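> What follows is a protein structure lacking sequence information:
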């Protein structure tokens, strides 16, 4: 290679790097949600797919968490009535508690199984086909629950709850992975946060339909799950007409024409060369690597730091205290002087706040970044827990502090929605490549369901032992999560998957990175003297 060739090579490399940087800077400087109406007009099919996926995906998970709270007395009465008819004697308190615990917890068991098998089915059939088939489970589960009184079988409620859990566990993983692959770079953060929006909206709807004015009555409680069935039917009929994800078509199906068609359907007929080029680069980089299983992922040393970050994020979200807040809020509201008839509506108001906070996060995530929202949210949540502990401890001497406790609960919920709840899943899907993302989401789903089960079982005992000081346990978890994320979590805003992978490599091997930079600098100096 002659001197002129070397100069041309350096000029071409520098031009490509500068071009890449300029595109990256454009993405960074572009305020993606400042013109939401423009995006709705420019990406109509993308927003249609987000809505269909949301109602058939994470909405189901959120809806099932609170939906049985209000109708629980009627369900327990039905169990007792069925037991009496079968055995000619009323059910004992211990047996009733056991059966009710099974009805509540079997949802988590079904969810865990659904999360564990999601990677296998996604790899075998693709995300769209799996989600279409998954839409059948809520319909079957609703029919079982709706017919339980006619069949005089509380076992049908158990089976229905298990199927709802399986649907949610499988659907959450498919939904998260689908979202991570359908959006252009400038809308990637917003698109990923919609998963959290549908979770919180599902919780709100679950609280709403359980009220006595709707399905929370003795005659209508078997039909409380009809909302899930309707949402699944909508997805079942509409999703086949919407496109598969472009990365899946290009990297796993080797269908470049199908990928281009899906891109044009989702993003319009504009210039999408940068995103398509990134997909091709990722495809080239992963050409010799097969789709990872969970065991392959856990054994792969190259993504070990990403796994640690993912586990820290999921454990931190489960142990930050949000579930404890929901558990303790009824007692705080009761101590503030609200009656038991009023408390469900106040809790519904808290659910509205959580939904609004998730919507706010969708506007902020592409402007302020994932890392900033996460660290700020956790830090302010920790401060809110300190103040809540103080107010609960001193309310005996200062009764007005009960109202301060209510305000702090609402503030904590808002901070959780804007911070950890809004960005945790987005980060988890953005730090893994196409070959490892499905396996990573299996781990994410498993940690989520196990954490939900453990916290639900252990927290009542923590409350009995520590009372208002129980929140200090979660404060310690928040502090540890903030320290870990500050040290090891990079910003993923505006970066491609390969760029994020390179950042993690530099964090894992900082000395090699410094030596490499020094060597490149020396090479550049030597080459520059040859011109």
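Right, received. Where do you want to start? Bear in mind the structure is a predicted one, so any value in this text is a computation, not a measurement.
> only C-alpha atoms for contact and neighbour calcs from this point on.
Noted.
> Go ahead and flag the most central residue of this structure.
residue 425 (4.2 Å; Cα atoms, centre = their mean).
> do you know how far that one is from residue 375?
15 Å (Cα to Cα, to the nearest Å).
> got the contact list for residue 280?
residue 250 (Cα atoms under 8 Å, 6 or more residues apart in numbering).
> which secondary structure element contains it?
helix 273-285 (DSSP states H and E).
> need the next SSE after that helix, C-terminal direction.
helix 294-299.
> Which neighbouring elements make contact with that next one?
helix 434-466 (3 or more Cα pairs under 8 Å, 6 or more residues apart in numbering; DSSP states H and E).
> So for the helix it packs on, what gets flagged as buried?
Judged by neighbour count (16 or more other Cα atoms under 10 Å), helix 434-466 contains these buried residues: 434-453, 455-456, 459, 462-463.
> still on that earlier bit, could you check the angle the helix or strand that the residue nearest to the centre of the chain is a member of makes with helix 434-466?
When elements are assigned from DSSP H and E, residue 425 belongs to helix 420-430. Counting by axes from the mean of the first three to the mean of the last three Cα atoms, to 10 degrees, helix 420-430 lies at 150 degrees to helix 434-466.
> putting a second one here so we can go through both:
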């Protein structure tokens, strides 16, 4: 592409191309991605004249040693220039037109390589879930064996110390992830790629559960769980990014959310394993912890057969390999060429704003470059909200909670098994809702529901323990809580964080986001036994119910919608200043929702925040309905057409 001219004062992305007569012709939209005051989403190819575009493609092909692909790249560039009008591109043959039509009509129809990649990523998620729950059942026995099992003994002098140590052991993987694993993901991705990093993480997750099962002291168990955290951090920071970069925009949310869905499945399998071996004498807890190595085996083998991320290849300036990877992920060479050139064009715009940086400066730029800072804030909110909602007090300590409610060890494990099943089953609806209702809408709908269900759990502890209703009502509201969590705060954080950062900062940004999530998971793991001991069950659940309300407010103010936009188009979404976004939500979106859904005023109209320039292929909703991308506080009550 011809070099754009950028104002030194305004740092504007854009701009003009010089024609053969020396005059300037506008091409890219004049939008500053650090201060997108008009909230426009633009296609960088939209206004490029035909002859200029063809010349740019030839220069691109010569520069990237892709001369043999010039004809197909030219076709791809014309399609990318206005994806909604591909029927008007005269150079396309009938097979290419059919492929593009099918892409719109059959959004779930994609090559096997794409789905194999998602399946492999799903196995990685199952490893994550199983690792989390191995200690859940083991909590009932390993503390006693290691001499730290006095947490339930009223008046015992070591009660607080033992509660703290059990919490530290449970939090080991999250400490290891937050302080080591997540931050190693950026250099590992730089040198090893997405696949190589996932392979290394799989090795950690394969060996550390076995080491934990062979531990002879709580200190040894803690160390193995710290090392497990390195694998979990590498995997959690890389797998969602790998899935997001390989997936087409229209179903990216559904495919990337498989991370959470299969994490839930891994949690469920972990509960199954806990229940299956709880009667084995002496070594039950060892089997419960050690069994987590099982799903790491197919992950270690399967990642070898996946195509590497095309965007990672582009980042490394390996365009030929990026094209070959796209050929495996798309049905035709036209689609591969279109995506290759469009990604390149948008990354040229991105480079004008962000430039090149090293690891240290990339981390600093998470908080200093406005476009990236907004993504950092939004990912922080959705990630910390996953701990504020209280899901992990159930995932880590459900067996302890149910035994606190008066259940036997067997019944506590059965009740925990039920929680794992509900958590997995209710994750499935998000496959269809995350790309239609959107990430933000799901969060705004489910957080109030999680707040009242946790409050109900706490009040159920007032029911006399000798009543059958005591344990039954506690289990019921915990299951309802899980049913609301699974399609909302369950799949959204990792999906959202994997897509909001620009390619230049995607690894370090995702590392930051996952470190945030797992650091606060560690805090939760350490603190919950102490909170339960100090406040009692009712106080502990009431505390987390209040945190759900706080998380709802944070999401409302700071989390933009990202559904059905390409990863590159999200640069424009996060170009909108935070102050402008908050002002829109408070002064326009909220009053509109009150008018429409409290007073049922059908004539209430919401002015959309985002404006779509020509050449952007959006969702199938009309522009008047695209405000769904912004709020939508009305959540599941909003009707898409």
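It's in. As the structure is a prediction and not an experimental result, all values here were calculated from the model.
> coming back round to it: can you pull the contacts of the residue nearest to the centre of structure 1?
176, 192, 193.
> Show me which of those residues is closest to residue 404 of structure 1.
Of all the contacts of residue 425 of structure 1, the one with the least separation from residue 404 of structure 1 (Cα to Cα) is residue 193, at 30.0 Å.
> What lines up with the closest one in structure 2?
Aligned counterpart of residue 193 of structure 1 in structure 2: residue 257 (TM-score structural alignment).
> Would you confirm that that match contacts residue 495?
Yes - under the criterion of Cα atoms under 8 Å, residue 257 of structure 2 makes contact with residue 495 at 5.5 Å.
> Could you check what's spatially nearest to the residue opposite residue 114 of structure 2 in structure 1 once aligned, not counting adjacent residues?
In structure 1, the residue matched to residue 114 of structure 2 (TM-score structural alignment) is residue 46. Spatial nearest neighbour of residue 46 of structure 1, chain neighbours left out: residue 266 (4.8 Å); criterion: Cα to Cα, 6 or more residues apart in numbering.
> So which bits of the helix holding residue 280 of structure 1 are buried?
So helix 273-285 of structure 1, judged by 16+ other Cα under 10 Å, has buried residues 276, 278, 279, 280, 282, 283.
> any chance of those in CSV, plus distance to residue 386 of structure 1?
As requested, the buried residues of helix 273-285 of structure 1 are arranged in CSV below (distance: Cα to Cα, whole Å):
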residue, distance to residue 386 of structure 1
276, 48
278, 45
279, 46
280, 49
282, 45
283, 48
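> Of those, just say which sits nearest to residue 371 of structure 1.
The nearest member of the buried residues of helix 273-285 of structure 1 to residue 371 of structure 1, counting by Cα to Cα, is residue 278 at 22.7 Å.
> corresponding residue for the closest one in structure 2?
So, by TM-score structural alignment, residue 278 of structure 1 is matched to residue 342.
> my guess is its match meets residue 77, correct?
Yes - the pair residue 342 of structure 2 / residue 77 is scored as a contact, 7.0 Å apart, by Cα under 8 Å.
> Quick one: the residues in structure 1 that stretch 188-200 of structure 2 pairs up with.
Under TM-score structural alignment, stretch 188-200 of structure 2 corresponds to residues 121-133 of structure 1.
> still on that earlier bit, and the residue nearest to the centre of structure 1? What does it align with in structure 2?
So, by TM-score structural alignment, residue 425 of structure 1 is matched to residue 494.
> how close does its match get to residue 509 of structure 2?
In terms of Cα to Cα, residue 494 of structure 2 sits 12 Å off from residue 509 of structure 2.
> go on, residue 268 of structure 2?
For residue 268 of structure 2, the distance to residue 509 of structure 2 - Cα to Cα - is 29 Å.
> what's the matching residue for residue 142 of structure 2 over in structure 1?
Residue pairing (TM-score structural alignment): residue 142 of structure 2 is matched to residue 75 of structure 1.
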